[in-house]
Structures are given as structure tokens and as C-alpha cells.
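Asks: When you get a sec, could you give me coordinates for this:
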Amino acid sequence: MNKTLLLFKTMVKMHFSMVGKDDKFKINVFIISLALIPIGIMWMFLLNTIISSLYQVLEPTGHESFIIAIGLILTGILLLFTSIPSILSSFYFAEDIEDYLAMPFHPYQLVIGKSLAPLLTVYGISAVVILPILFFYGLAYGSGILFALNGFLTFIFFPLIPFILSALMVMVLMRYANISKNKDRTKFVAGMFSLFMIVGFNVIIRMNQDTDQLSQGLGKWLEQQDQLLWNVTKFIPNVYAATKALEVDVWWHSVLFLVLFLLITVIAITLFIVFGQRFYYQGVLGISGGGKGKKVEDIESRTSSRSILWSYTTKELKTIIRTPAFFMNCVINSLFAPFFIFIMMFIDEDIGAMASTLQSIAPKSILLALFLFSIFVLGTNPTATSAISREGSNWFTNLYMPIQPKTILYGKLLAAWIVESVSIVLLLILFGFVINVPIFVLILWLILVVGASWISNLIGVFIDIHNPKLKWNDEQQVFKSRFAPLQSLLILFFGFGTLVLFLWFLPFVTNVWITFLILGIVIGTSIYFTQRKLIQTVDTQFIHIMEKQ
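Replies: A predicted model of the protein is given here:
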């Protein structure tokens, strides 16, 4: 037990180490935390509306505890599937696995230690979902200290069983399925599966007309399901006990179910340790093996005379496409917003009817609205903000290659711009063929958004080159616990958002061509000064990057 605690404590210190973090990092954390407050308020308002509507329907029939049961079961299913990619990365595909295997630890001790990173994701999702549900339900229920105590223990221990179930499935799969030689493909499939689960959940929600009707319809259905609580325990067994523990009308009844809930959790932890001891080492053996059957090709036949800039850009694009973590975060995630809009257009009649109302909207307003939405989509793409960090420990090789730092920088910028162009093409199809935006407004928008995309990449690379993350053991760590993408989005969105608001309300800017001219001048000026500043600092930053790490 002492070795287990020591290993876990060491991994916690390594994960949360503030060594090398300057005051700028702390300031960024503070600013971004403030920026997330409005999003949190909107999420709280949505949950409060759903829970209060459900409570009004279920309270007269005595089934109000179904609110907690449904909240826990949905959260458990979400945790069950979204934790699989992080478990795979942390348990099997991290680069420090071989270092720990040589240490005098039992397999179950390594499994407990490697659970840190996936558990952070699990508890992050739980804090966003479970805590607000318990809080708003407690306000409606008029609960007291016993409910608060049971709710706190539910938040602490409930996420463990979905996480353990995911870990058990992964360990058994890795033990008996020979997928170690296709680890990149495995991580890609797991990530895509989680993404489709999230998209599917949003589609189901969007298929309902509004929040109140969804809550009332769900409440009426729940009134007829007397065995619902017992049925959900077939999938996640601690839901029933946790729900009954939060019914505090009879205190000793609540305490008994709380003990049962904790007992189920202890049994699950014991199974986790037993399975880890039995299956972990067998699954991790040969994890570094490569694939077989690659063809031997003539190098000279594939060698052609190309510019250094385009060769480096091609190398960056291949790295992004061939690395599952980079492909998921830089390409797939950036397509989520356009893809989700496509879905809403087909399943929501009100949004689908938007095309018919465009004829009555001024072209200037259409251009500004499309431009602002596109800025948000482009700003969420982390390709530029991870341009330097993706190199990892191999960054030092750039210092010895016979390539100018400016060429390397432009290669990364071009690669990020090409990746973002995929989102631009999807938005072009969405605006032009689905929403039926007027053709001349669409052309003006396309010109502006191409320039805005270049600015987005300039800002992203500028942020990343000044504060890169080169020390990582798994590719997912390039994107986790980093504020660079959000910082770039805030700079881009609030900068152009302010300009769009001014142009929207200024009385003398009524013509779409004047609006286009002003936006074009601002974008061109921003490109000139941002690019000039980035080029001025690139030579010194290339040398100091390794020193900062």
C-alpha cells in the first residue's frame, strides 16, 4: 500500500507540477476562468429549467427521485464511453509505460497510478453535470444537511464505477485482442466512437421542440415506469442505491442505502485491482511493436524536385493525418460545428425555415452574421496553437536542419491554413446550398473568411511559440490542460466581435460593400502587423524554446 500511495503521489506531482510555469501562465488561467463564467451561467440556466419542469410534473405522484436517477444514468453512460480513449492512452499508449515497467511495482499499482489522467476527465464531466443536478434538485426538494452530505459522497464515489467498467473492458480487450500493433488505429477508432456518442446525444436532444416540452413529456412517461430505478441498475448498479440514499425523508433508510452504495463502490474497486493484477501486464506486452507487411518502394521514384516550404508543409500535413490524436483534435473536432449545423437544419423546422427568411434580411446583416459565426468555428481549431507543441522532444532537430526558421514557421502556418480550409469548404456548402445565401454575399464572405483564417493561424502560432508544451508522453497531452486554443479564440472572437457590433449598429454603415471594405481593411492591417511581429521574434524564439522547457 505504501508503494501504491508513493507511486500515485509521484504521478500527481508530475501531472500538476508548476515547475517552469511563469506568471503569464497563471494570468492566462485567471482570464480564461473569467471567460468561462458566461458559458457556465447558460448551462446552469438550462439545467435549472429542465429540473424545475420535471419536478413540477413528478412531485404530485411521488416520483421526483426519478430526476436524480435519470441524471445519474445519463452521466454514467456518458462517462462509460468518453473515458475509453483516455484509458487507452494512459494505460497502454503513453511513452512512459516502459519506464514504469522496469520499476518494482505490481501491475495493480501501475494501474492505480496510471488512472490519474483518465479520472481527471471523468471528474471534470461529473462536476459539470452531477453537481448542478444535485444542487437544483436540492433547492426544489428543500433538503437539508443529510442530503448535502449524501450528495457530496455521491459526487465523489459515483463516477468511479463507470470509469472502472470502462477500464475493465479495455484491459480484457487488450489482453485477448491483438491490437497492440495497430495502436494508432485503435486510438482513432476509440476517439471516433466517443465523438459519435456525443453527436448522437445532441441529435436526440435537438429532435425535441423545446426544453419545457421535453421535460413534461419525459415526466409523464416516467410516471408510468414503476420499475425504472431497478431496470437502470442492470447497466450501472450504483444508480439505484445512490438515488435511494438521496431520498432523505426517513434518515435511517437513507443511511442504509448510502452504506449499500459505498459497499458497491468498494466491490468495484476490488474488481478493478484484481483485473489490473491479472490482465494489465499481458495487455501491455509488445505494445511498442509495429505493423508488418509494408512494401519496399523505390525511393528515387518518389523523389521529386519540390520547394523546401512545400516539402515542410507536406510533412506537417502527413503528421497531422497519420497521428490519430492530432487528426481527431485538429481535423475531426473542427468539423463538429458545421456537421452539427447540418443536422439541426434537417431535424429542426424553425432553423430549416431560415433560408426562406433571408430574403427579408439586409445583405449587410447576413454578411456580418456569417462572418462572426465563421470566426468562432475557425477559432476553435487547435492546429495552429499546437504547431510547435506537436514536435514534442523532437523539436531540437529543427535547430540542426538546413532550413531557415522562417521557412519552418511558414510551413506550419500553411499546414494549419489548409486544415482550416476544410471547415471553410463545409461552411461554404452550408451557406450556399442549404441556407441559400445570396451569391454575391457568399463571395464577399469567402474573401473575408480566407483572410480571417490566416489571422487565426498567425495568432495561434504566436501563442504556441511563446509558450509551447514539448514535454508530453502521449499525443493527447498536447491538447489537454492547455489554454492556448481558448486564448486564441478569445483574442480572435472578442476582437472581431467588437468590430462586428460596431458595424452592425453604426447608422452610416448601411451598405454591404462599405461593410466589406471596412472588414477587408481591418483584416489586411491585422495580417500585416501580426505577421511582421511573428517573423521578428521567430529567430530568437527557436533557440529559447528548449531553454523554457
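
Asks: make it CA atoms for all contacts and neighbour counts henceforth
Replies: Noted.

Asks: what's near enough to touch A484?
Replies: Neighbour list for A484: 385, 460, 463-464 [criterion: CA atoms under 8 Å, 6 or more residues apart in numbering].

Asks: what about it, distance to F158?
Replies: Distance check for A484 against F158: by CA to CA, to the nearest Å, it reads 32 Å.

Asks: same question, K13
Replies: Taking CA to CA as the measure, K13 falls 25 Å from F158.

Asks: which of those two has more neighbours?
Replies: Shown here are K13 and F158; by other CA atoms under 10 Å, F158 has more neighbours (25 against 11).

Asks: Skipping its backbone neighbours, what lies nearest the more buried one in space?
Replies: Distance criterion CA to CA, 6 or more residues apart in numbering; nearest residue to F158, sequence neighbours excluded, is N238 at 7.1 Å.

Asks: residues in contact with the one you found?
Replies: Counting by CA under 8 Å, 6+ apart, N238 touches 158, 161, 261, 264-265.

Asks: Could you do S526 as well?
Replies: Applying CA under 8 Å, 6+ apart to S526 gives the contacts I455.

Asks: which secondary structure element contains it?
Replies: Following DSSP states H and E, one finds S526 within helix 512-548.

Asks: to the chain's geometric centre, what's the distance from that helix?
Replies: 27 Å (CA atoms, centre = their mean, to the nearest Å).

Asks: run this one through as well so I can compare:
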Amino acid sequence: MMSKTWKVIRIMLKMQYTSTGKNNYAWLYIVAGLFFIPFLGIIFTLYNNLISAIYNVFAPLQQQSMILGLLFIGMSIVLFITCIVSVLTAFYFADDVEAYIPFPLHPYQILLGKAASPFIYSYLLSGITYLPMMIIYGNISNGSILYYIYGILLFILLPVIPFVIASVILMFVMRYVNIAKNKDRSKIFAGVFSLTAIILINVVVRLNTDESKLMESISQTMQEQEGLLQWITYFYPPAWFSANSLHQAESINGFLFILLMIILSGLAIMLFAFLGQKLYLKGVLGMSGGSSGKMSDKALDRSIASQPIWQSYIKKDLRILLRTPTFLTQCVVQSLFMPVFLLVIFFLDFGSGIAGEITGSVLEKNVLLLLFIVTVFMVSINMTAATAISREGKTWKANLFLPLNHKQVIHSKLIVSWIIGLLPMILLFIIGIVIGLPITVLILWGGLFLAINWFSSCIGLILDMNQPKLNWTDEQELFKNRFVPFFGFLMQVVIFGLIIIILWNIEVSNVYLLAVILFAVISIGIFLAHRYMYKRINQNVFQEINF
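Replies: Below is the predicted model of the structure:
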């Protein structure tokens, strides 16, 4: 049984991660890796400064173990949230899920095979967050060799329990969501479940938090030995076990705690396989079904009425984005997460009270530059343009035979990406009004947002044009197995980050002049990007795009 399970896992990973033609673009991965090296140093330095500062404050109080508690609690929350999206796409929304059903495999074997890819993603996420922090804490606290051995073991175990919790919840949900009449809407509802749950939890916690009682509780726990660690990890015991296994690594207690974590993780995997055997296929069956609706005569006339080609193409792209759960969560919902979360925090915690602090202590110049760099970050992580061509999949070749001008196709995809990018701008504008930012700065920033949004769309489309992925079997492959979006993010953050650093340090305080400089730089970038795209179109790049 286990040998067959391992074969299923290997085959699924090979199908998902093996792609022809990757060697032709090896240079892209090398350049992206070189761009990433300086960021590793910056991230490591930030982690070191943060942990050192907290350690120096709490070590005299014998409460330094709370750093480990925060680390494991924070990582568990992040992994749980990311697992909700990755589990949905891998277990239920992949095109090849139902293809495995006729094979002589148990449901739990299919489930374990599909779980391999989300696990790899979780380990990558843990590798850039947990490992550096664990090493830094060990260096500061003079951790023994057992500390690092236990730390590596916990790195292996860390994603297991959050992954199982997310998977079990979703298996129960999808088991009953799938019997709904409108399955298309059910899938979309499940896709945005994580965002809604996070916001609701944040709202409930903040509305029911009494700050005076909270501070009193913290002061009481600080009187006890390792009291803060117990207080932080009270609602999630695995974090307490993990933190204690590192904090007490040199004693027998550390060994017992790490042994307990191994047992808990093993039991979690067994529970995952058992419930998967009972529930998984019942949730998968019927996923390809959809609702059928009747169209009125007027709606039918509108749908077949003549309209401009570019308008039809834009509508087609928007429908694919909004009706495909994976595209909806990765391209739309993900870009809205940060502004929605910030909006909730500002409305519940600050209201207009922060307005005086910001406008009184921060120069308008610095506010504009901060807004601009946040904008660059937000538009550069938007996946819409970086998957514009790849989303077509095997239907891309139809564009070569339809009566479409190639420039019309490119412009339509740019407009779709630009429209999706406007959604976080609207929310950020509301946040700016809520916290009382100067209206002049908001208007100037709005103009810059429109321009940088278009430039970012151009960059993403160029990268996808040069390295499309059309032979996917699962929409998730466009977001988990490609370096193209990440390379576009690095390029934009590095370029505009350097520009912001220069403008921050020069003696220019006029926000209008700063806006003109930034707009000029973006305009030059847009001009060069369009020139490159048109050159590629003239070189028959559409015919070169293959599977």
C-alpha cells in the first residue's frame, strides 16, 4: 500500500513540476536568483534586529521564550491561511482530480498525492520565515546543538498540523457545499472563504477586547516563570509544545516535548488519511457540474448584439477571471487582502484619531513616497498580467485563426489587468480618507497609481509573453510552479525602491514636483514597454508561443 502511495505522489509531482522548454529560459531563473540574494541579506538583518531588540527587553524578566511562542503561533496562522487556498485548488479545483478516480487507488492515496504540492509550498514559506528566525534566536540565546537539531525537526513538523486542520475543515465544507444547486457559485464562495474568515475573526477579536483587562492579564502573567509563553500559546497547544522543546532543549523536558510533537503530527496525518478516505471523493464528485439558468429574450438579444472586438475580448477575459475559482482567488481576492485588512484595522482601532498624528508628524513628501512604494508593492504582486496569456491554456491557438489584430489582444489583456488593479486602489483611497491624509496627496497618489498600474500590467504581460505556460492541467500550476510573477515583482520593487530612496534623501519637499518626477519615470517605462511589445508582435511572437 505504501509503495503504491509513494508512486502516486511521485507521479503527481512529476506531472505538476516537469515542463518542456524550461532550459530555454534558465537565464531567467539565474537573474531572478541574483536579484533575490540582496533581499535575503535585508530580510536576515531585519529579523536579527527585531529578535535582538525583543530578546534584550524580555530576557531580564525571564520571558524570552515568548519569542518562540510568537514565532510558532504566527507561522501556524500563516500556514493555515495559505493552506486554505492551496488545498482548495489542489484537492478540488484542479482539472485532473476526476481523472484519478477510475484508477485502482484508495481515496486517501489520491489525497496524499494531491497534498504533496501544497506541502512543498508550505515548506518554502517556512524556509524563508521560520528557519532564519530559529537560527537567529539560537545564536542570540547561545543555543546548544540539540536546539538546532530540534529546530530542524520542528521545521519538518511545522506545516503538518495547520495543513491537516485546514484540509479537514475544507473536506467537511466541500462535502456539503457540493450538493448545492448552483455549484459554480459554491466553488467561488469556498474560494473566498479564507479572506472572509480572517476579516471576521479580526473584527470579533477587536470589538471584544478590553484593553485595560488585557494589560492587567499581561502584567499578571509576567510575574510567573515563562508566563507570557503560556499566555500566548494558550489556544494552540502545539505552539506551546514546540516552543518549549526549543527553550528547554538541553533538558529531558525538551526531548519529551519534541517527542510529543512527533506523536501529534503522526496522529494528525492518520486523521487526515482516515477522513480523506471517508469524505474526499464525496466532495470531488460533481465538482465539474454547474448550474443551468434560463435567459430572457432581452438578455439573449443583448448577448448576441454586435459590439466592438476589443470590448468582447475584455468581457471574455473578465468572465474567465471571475468564474474560475483559482483565478478569482489568486488574481482578485489576493490583491484585495491587504487593503481590506488595513481598512478593517483603521476603522476599528484608529478612526480619525490617527489623522492628526500622521499629518502633524510626517511631511507630505514622505507620505506621498510611502504611498507610492506601497502601491508598487501591491500592483507588482498582482498576478493578472503575469498570467494573461498563460490563462488561455490550450485555447490560445484560437487567437491565431480568429479575425483579431494582435495588438487588440494585447491591449485587451492590459486593460483587464489594469481594471483588476483598480480594486485595491479604491480601498486604499478610502483608507486615506479615513485616517485623514491630505486630499492633495491623495489626488496626486491616485494619478500615480493609475500610471504605475498600467506599467506593472505591461511588465507582467511582457514576461508572460516571453515565457508562457499553456500546457497546464491545473490552474494552480500558473501560480505555484513559475518564477515569472516573482521575477516581475523583484524587478519593479528594486527599480522603484532605488528611485524612492534617492527622492527621499534629496532636498525636494514640493509634492507636485515629486509627482511630476515619478510620473515622468513611469511614462518612460510605459513607452519602453509598449515599444518592446510592439516589436515582439511585429516579430510574430504569437506564432512562436507554443505548448
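
Asks: Just the TM-score for the two chains, thanks.
Replies: Once superposed, the chains reach a TM-score of 0.83 (TM-score structural alignment, normalised by the length of the second structure), with 533 aligned residues with a CA RMSD of 3.8 Å.

Asks: The contacts of A484 of the first structure in helices, which ones?
Replies: When DSSP state H is applied, the contacts of A484 of the first structure are split such that 460, 463-464 fall in helices.

Asks: out of those residues, which is most surrounded?
Replies: In these, the most neighbours by other CA under 10 Å go to G460, 29 neighbours.

Asks: ok, and the closest non-adjacent residue to T313 of the first structure?
Replies: Leaving aside its sequence neighbours, T313 of the first structure sits nearest to G411 (CA to CA, 6+ apart; 4.4 Å).

Asks: wait, the one you found sits on A384?
Replies: No - G411 of the first structure lies out of contact with A384 (CA atoms under 8 Å); the separation is 11.1 Å.

Asks: okay, those two: which has more neighbours?
Replies: Shown here are G411 of the first structure and A384; by other CA under 10 Å, A384 has more neighbours (33 against 23).

Asks: residues contacting that one?
Replies: A384 of the first structure makes contact with 412-413, 416, 456-458, 460-461, 464, according to CA under 8 Å, 6+ apart.

Asks: The residue lying closest to P363 of the first structure once chain neighbours are set aside: how many residues sit nearby?
Replies: Using CA to CA, 6+ apart and skipping residues adjacent in sequence, the residue nearest P363 of the first structure is V512, 5.9 Å away. For V512 of the first structure, the neighbour count with other CA under 10 Å is 19.

Asks: Double-check V512 of the first structure against I366; I have them as touching.
Replies: No - using CA under 8 Å, V512 of the first structure makes no contact with I366, being 9.1 Å away.

Asks: before we move on, the earlier item: show me what contacts the residue nearest to P363 of the first structure?
Replies: In this structure, V512 of the first structure makes contact with 363-364, 367, judged by CA under 8 Å, 6+ apart.

Asks: Distance of it relative to L367 of the first structure?
Replies: Distance of V512 of the first structure to L367 of the first structure, given as CA to CA: 8 Å.

Asks: Repeat that for V425 of the first structure.
Replies: V425 of the first structure is 17 Å from L367 of the first structure, where distance means CA to CA.

Asks: Pick out whichever of the two has more residues nearby.
Replies: L367 (23 against 13).

Asks: so where does that one fall, helix or strand?
Replies: Short version: L367 of the first structure belongs to helix 363-379, going by DSSP H and E.

Asks: How about K469 of the second structure?
Replies: When elements are assigned from DSSP H and E, K469 of the second structure belongs to no helix and no strand.

Asks: Next: L165 of the first structure.
Replies: Using DSSP H and E, L165 of the first structure maps to helix 160-176.

Asks: Grab the nearest non-local neighbour of I84 of the first structure.
Replies: S166 (5.9 Å).

Asks: so how many other residues sit close to whichever residue in the second structure pairs up with the one you found?
Replies: Aligned counterpart of S166 of the first structure in the second structure: A166 (TM-score structural alignment). A count of nearby residues for A166 of the second structure, using other CA under 10 Å, gives 21.

Asks: gap between A166 of the second structure and K294 of the second structure?
Replies: On the measure of CA to CA, A166 of the second structure and K294 of the second structure end up 37 Å apart.

Asks: same check, this time on K114 of the second structure
Replies: Separation of K114 of the second structure from K294 of the second structure (CA to CA): 36 Å.

Asks: neighbour-wise, which of those two wins?
Replies: Neighbours per residue (other CA under 10 Å) separate K114 of the second structure from K294, with K114 holding more: 22 against 7.

Asks: Go ahead and confirm L400 of the second structure touches E544.
Replies: No - using CA under 8 Å, L400 of the second structure is not in contact with E544; the gap is 11.0 Å.

Asks: Quick one: residues contacting V122 of the first structure.
Replies: By CA under 8 Å, 6+ apart, the contact list for V122 of the first structure reads 79, 83, 159, 163.

Asks: how about a cut-off of 7 Å?
Replies: Taking CA atoms under 7 Å, 6 or more residues apart in numbering, we find V122 of the first structure in contact with 79, 83, 159.

Asks: Brilliant, that's me finished.
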